[in-house]
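Engineer: please find the sequence and the predicted model below.
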Amino acid sequence: MTPEVVLQVGLLILTLAMFFAIHNLSRNVLTKLRTNNRANLQSTRHFVHGSHLLTRSRSTPHKAQSQAHAKNALTEAEKALSLSPRDPGPHILKALSLDLLGHKTSALKSLDAALSPPCVKSLSEKERGDALVKRAELKLGLNRRRRVDSAVEDLVDAVKLGRAEGDATAFCLLGQCYEWKGMRDEAIDAFERALTVDSGSDLARQGLDRLGS
């Protein structure tokens, strides 16, 4: 066998080896993508179902039914998380369900997870702002004295993200925090800004009345 033939055979073997390697790699990648897509689809289904259950829990006037819907929403959130642990949506759904069930500390931990890397990267500015306001509310409900400074940080960030543009809640909570900290001028400003967003806000008016403004 001449050197030229040996070289050609060697090149042919190398080409075939590269072909099969690329083929196997492509097949493995495709299989992984299909698996991930199925998992994401299933996670989305659990999340959507859980969100509907959460809405029903909030809207029903009967406590027993409300609690049952909240528990089922929590189950759906946990199923979604088992499939997509880095998706912030199920973490937030879990937090809101736990809050309705009265498990404030666990709800706070779930919001912490949603607002921590890498989950937080998937949130829009509005979603992040909403989560920050809810986390601040939970912090104040659990231990106002110890967590007020941390709550203020969340609320200030939420306001910067535009969370308070259509909802006075963030400004009202911020006003209450400043009032508790003895920062009268800042509290008045926050309550007044709440009224610019919602002129009918009773919380804002009550806050201004307490501060004599």
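Structural biologist: Looks like it came in fine. Numbers count the residues shown, from 1 in each chain.
Engineer: okay, CA-based contacts and neighbour counts for the rest of this
Structural biologist: Noted.
Engineer: which SSE is I188 in?
Structural biologist: Using DSSP states H and E, I188 falls within helix 184-197.
Engineer: elements contacting that helix?
Structural biologist: Applying 3 or more CA pairs under 8 Å, 6 or more residues apart in numbering; DSSP states H and E, we find helix 184-197 packed against helix 169-180, helix 202-210.
Engineer: out of the ones you listed, which comes closest to E125?
Structural biologist: helix 169-180 (14.5 Å; CA to CA).
Engineer: please compare the first structure with the one that follows:
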Amino acid sequence: MQMLSSETVIQIAFLLLTLAIFLVIYNLPKKAFSKLRSNSRAASQANRHFLNGAQLLSRARSTRHRANAESLAKHAVAEADIALSLLPRDAASLILRALALDVLGRRTSALRSLDAALSPPTSKSLSGRERGDALVKRAELQLAVNRRRRIDSALSDLVEAVSLTRDNPKGFCLLGQCYEIKGMKEEACEAFREALKVEPESTVAREGLDRLKS
């Protein structure tokens, strides 16, 4: 059998290397596109379930019938859970779940969902307004679950919340109440005054100032 010349061997090796490079270049974009398409499909499905859940939550909050509200809130939680099964780190779905659980009176579970939504890196997807609103809600739940033990944590959330969104009367009112509980009267008055700047007809802020002045 005639031996191949060294030049022929080099040419064959070069040809094989060229073919291997071509296959890599051809297959990688195909795999990347397949993954992108899969992610896009999951995001689309998650968004649909999130919107369904948001509509259910809105109806639950607006109805006057407790049984109907609970039924709608349960369905909202289910929609949020499906969205999270598709996108586990979706902060918006975690917040939706927390708000629906709050309607059901499950405050501890709601707090856990908000904790997850506000933890890095999940919270990076939230705008300043969204993060501020979520912080105010978490502070409200903390005070409702255990005011004495969670007052400092709630206060920290509220300070950050009002720094993100100055036009949040509820945040300022809760901040004033926290300062009032801690005996920080000047800070409490200032917070209530800020609330009145945003919402001049706020009875909570007005009553807070009246208490502190008496």
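Structural biologist: Perfect, I can see it now. In this text, all values refer to a predicted model and were calculated from it rather than measured experimentally.
Engineer: overlay them and tell me the TM-score.
Structural biologist: Scored against TM-score structural alignment, normalised by the length of the first structure, the superposed chains reach a TM-score of 0.96; 211 aligned residues with a CA RMSD of 1.1 Å.
Engineer: the helix holding I188 of the first structure vs the second structure, mean deviation?
Structural biologist: With the two structures superposed, helix 184-197 of the first structure lies on average 0.7 Å from its match in the second structure, counting by mean CA distance after the TM-score superposition for the first structure.
Engineer: surely Q45 of the second structure meets L84?
Structural biologist: No: here Q45 of the second structure lies out of contact with L84, judged by CA atoms under 8 Å, at a distance of 10.4 Å.
Engineer: neighbour count: the two, which is higher?
Structural biologist: Per other CA atoms under 10 Å, whichever of Q45 of the second structure and L84 has more neighbours is L84, with 21 against 15.
Engineer: in terms of helices and strands, where is the aligned residue in the first structure for the more buried one?
Structural biologist: In the first structure, the residue matched to L84 of the second structure (TM-score structural alignment) is L81. Per DSSP H and E: L81 of the first structure is located in helix 63-83.
Engineer: leaving out sequence neighbours, find the closest residue to the most centrally placed residue in the second structure.
Structural biologist: Among the residues of the second structure, the one closest to the centroid is A91, at 3.0 Å (CA atoms, centre = their mean). Nearest residue to A91 of the second structure, sequence neighbours excluded (CA to CA, 6 or more residues apart in numbering): A117, at 4.5 Å.
Engineer: map that neighbour across to the first structure for me.
Structural biologist: Checking with TM-score structural alignment, A117 of the second structure has A114 as its match.
Engineer: and what of I95 of the second structure?
Structural biologist: Match for I95 of the second structure (TM-score structural alignment): I92.
Engineer: neighbours of its match, how many?
Structural biologist: Neighbours of I92 of the first structure under the rule other CA under 10 Å: 24.
Engineer: what do you get for R138 of the second structure?
Structural biologist: 27.
Engineer: related to what we said a few turns ago, and the helix or strand that comes right after the helix holding L81 of the first structure against the second structure, how far off on average?
Structural biologist: Following helix 63-83 of the first structure in sequence order, the next helix or strand is helix 88-100 (DSSP H and E). After superposition onto the second structure, helix 88-100 of the first structure sits on average 0.3 Å from its aligned residues (mean CA distance after the TM-score superposition for the first structure).
Engineer: how near is the spatially closest residue to E70 of the second structure that is not a sequence neighbour to V9 of the second structure?
Structural biologist: Spatially, and ignoring its direct neighbours in sequence, E70 of the second structure is nearest to L104 (5.8 Å; CA to CA, 6+ apart). Distance, L104 of the second structure to V9 of the second structure, using CA to CA, to the nearest Å: 75 Å.
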